[in-house]
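Asks: Next one to model:
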Amino acid sequence: MKFLLVEDNQELANAVSTRIRLDGHVVDHAVNLADATSFLDVGEYDLILLDIMLPDGDGRDFLSRHRARGVDTPVIILTARSQVSDRIGSLDLGADDYVTKPFDHAELEARCRAVLRRKSGSAKTAVEMGGIVFNPVAGHLSIRGQVITLRNRELRLLELFLGAPGRVFSKQKLADRLFSYDDDVSENAIEVYVGRLRKHLEASDVKITTLRGLGYRLDHGG
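Replies: Reported below is the predicted structural model:
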């Protein structure tokens, strides 16, 4: 998963970003609304963690514009405001959840998982396809009953492909989803990760097809 964290408190942002990365996800950090807008103009995110009081404006205005553009990326509000009216107002604007500072990081992680499950339309986390059973939350993959150990980016790559079988992903799109904006990534790195994942999937009916000049596509026979 790829997260966008919009938070001007550097200490809190560092703590949240560290926890997200330890879970194997990718995170971009914006310190203000202008940076957040720039990130969204060029990138695609699975979840936005949004502070309200930011140096260049109110996060709720950003949220309202975000929804008015028809973008349905889940948003969790992070704020010190705890009044019921604030929570209701944010939810009415299109927020998916609301976490009051200070918060326990384990609670934030649980809320992120819950919002992402709701976004997928189901509380079911495991994906079954072509002899594969994959749980992206637990980072668990088994192929025909045999447990396979994957590295973090291999897990996230598989999650992307299984989330959209038949969709063609360019190398640039995969790099955008697997790495943060500040990472220096070559096309060769993407080829390496795809190659490793292909080897893991050899015992299944799932394969990653290369489309020259276009990218990669997940195909399955059952």
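Asks: alpha carbons only for contacts and neighbour counts from here, please
Replies: Noted.
Asks: tell me which residues in stretch 191-201 are buried?
Replies: 193-194, 197-198, 200-201 (16 or more other C-alpha atoms under 10 Å).
Asks: any idea which helix or strand comes after the longest helix seen in the chain?
Replies: If you go by DSSP state H, the chain has its longest helix at helix 105-120. On the C-terminal side of helix 105-120, the nearest following helix or strand under DSSP states H and E is strand 127-129.
Asks: Mind giving me the packing neighbours of that next one?
Replies: In terms of contacts (3 or more C-alpha pairs under 8 Å, 6 or more residues apart in numbering; DSSP states H and E), strand 127-129 is packed against strand 132-135.
Asks: Now the second one, please; I'll put the structures next to each other:
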Amino acid sequence: MSPDLPLRIAGEEVSTGDWIEVRSPWSAERIGRVAKAGPAEIETAIAAAAAGFEETRALPAHRRAEVLRKLRDRIEDRRAEFVETIIGEAGKPRRFAEAEVERGLTTVRLASEEATRFEGEVVPVDIEPRGEGAFCAVRRFPVGPITAITPFNFPLNLALHKVAPALAAGNPVILKPSPRTPITADLLARAVESSGWPKRAFSLVHADPDVARPL
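Replies: Okay, the predicted model is just below:
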């Protein structure tokens, strides 16, 4: 059984005294429990993400790619733990859990490569005489904090489908996983935290839908 797991807000562990129990869909055995956020914790995560955007928007492409390469290494290092956690809380057969982790590693690898491949456009504007010798440049910028709300059926890979591209583009992330599979998300959050991503720019929260609405 997993220990009680706190929220992870901007690199800090936050306990609230309110809990979500996680049970095996096969046996109904309690696997663990995670802290449940209230309105104050949600607002703290949002404020941290907004502040963290000042850091992430300034990260050069090579740094973002490096973070994602480290994230892939962290997941690889704990591959067996991810597999067992997915089996336990999602009820997946082992071969499907192993395939999900493998696919998740691929997702992060692809994101690390894309972090250095963002392209813009150069558009000539000489359709009129006054535009001779001039051009317009189109450049892409990170949009800002995002919320990744993820389902239970692929608790690692579908989280990574949101988290990895967001990091590649320089966006802070607040991850809110399914209450049925939050322990996999906790493992992922710890991996992100140990990969060099700015602390304020990643949070993991568990909350009821009405409380999470501001996200």
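Asks: TM value for the aligned chains?
Replies: Once superposed, the chains reach a TM-score of 0.25 (TM-score structural alignment, normalised by the length of the second structure), with 84 aligned residues with a C-alpha RMSD of 5.1 Å.
Asks: Of all the residues in the longest helix of the first structure, which ones are buried?
Replies: Neighbour counts using 16+ other C-alpha under 10 Å place 108, 111-116, 119 of helix 105-120 of the first structure among the buried residues.
Asks: I'd like those residues written out as JSON lines, with distance to residue 97 of the first structure added.
Replies: Converted to JSON lines, the buried residues of helix 105-120 of the first structure look like this (distance: C-alpha to C-alpha, whole Å):
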{"residue": "108", "distance to residue 97 of the first structure": "10"}
{"residue": "111", "distance to residue 97 of the first structure": "8"}
{"residue": "112", "distance to residue 97 of the first structure": "9"}
{"residue": "113", "distance to residue 97 of the first structure": "11"}
{"residue": "114", "distance to residue 97 of the first structure": "10"}
{"residue": "115", "distance to residue 97 of the first structure": "7"}
{"residue": "116", "distance to residue 97 of the first structure": "11"}
{"residue": "119", "distance to residue 97 of the first structure": "12"}
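Asks: These: which two are farthest apart?
Replies: Maximum pairwise distance among these (C-alpha to C-alpha): 16.4 Å, between 108 and 119.
Asks: which residues in the first structure form helices?
Replies: Counting by DSSP H, the helices of the first structure are 10-22, 33-42, 59-68, 84-93, 105-120, 152-163, 171-178, 187-200.
Asks: and residue 128 of the first structure, which of these is closest to it?
Replies: Of all these, helix 152-163 comes closest under C-alpha to C-alpha, at 9.1 Å.
Asks: which helices and strands does that closest one pack with?
Replies: Helix 152-163 of the first structure packs on helix 171-178, helix 187-200, strand 215-220, going by 3+ C-alpha pairs under 8 Å, 6+ apart.
Asks: Those into JSON lines, with extra columns for distance to residue 11 of the first structure?
Replies: Shown next, in JSON lines, are these (distance: least, C-alpha to C-alpha, whole Å):
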{"stretch": "helix 171-178", "distance to residue 11 of the first structure": "24"}
{"stretch": "helix 187-200", "distance to residue 11 of the first structure": "31"}
{"stretch": "strand 215-220", "distance to residue 11 of the first structure": "39"}
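Asks: Quick one: closest of those to residue 140 of the first structure.
Replies: Of all those, it is helix 187-200 that lies closest to residue 140 of the first structure, at 13.0 Å by C-alpha to C-alpha.
Asks: now that closest one and helix 152-163, what's the angle there?
Replies: Calculated by axes from the mean of the first three to the mean of the last three C-alpha atoms, to 10 degrees, helix 187-200 of the first structure forms an angle of 70 degrees with helix 152-163.
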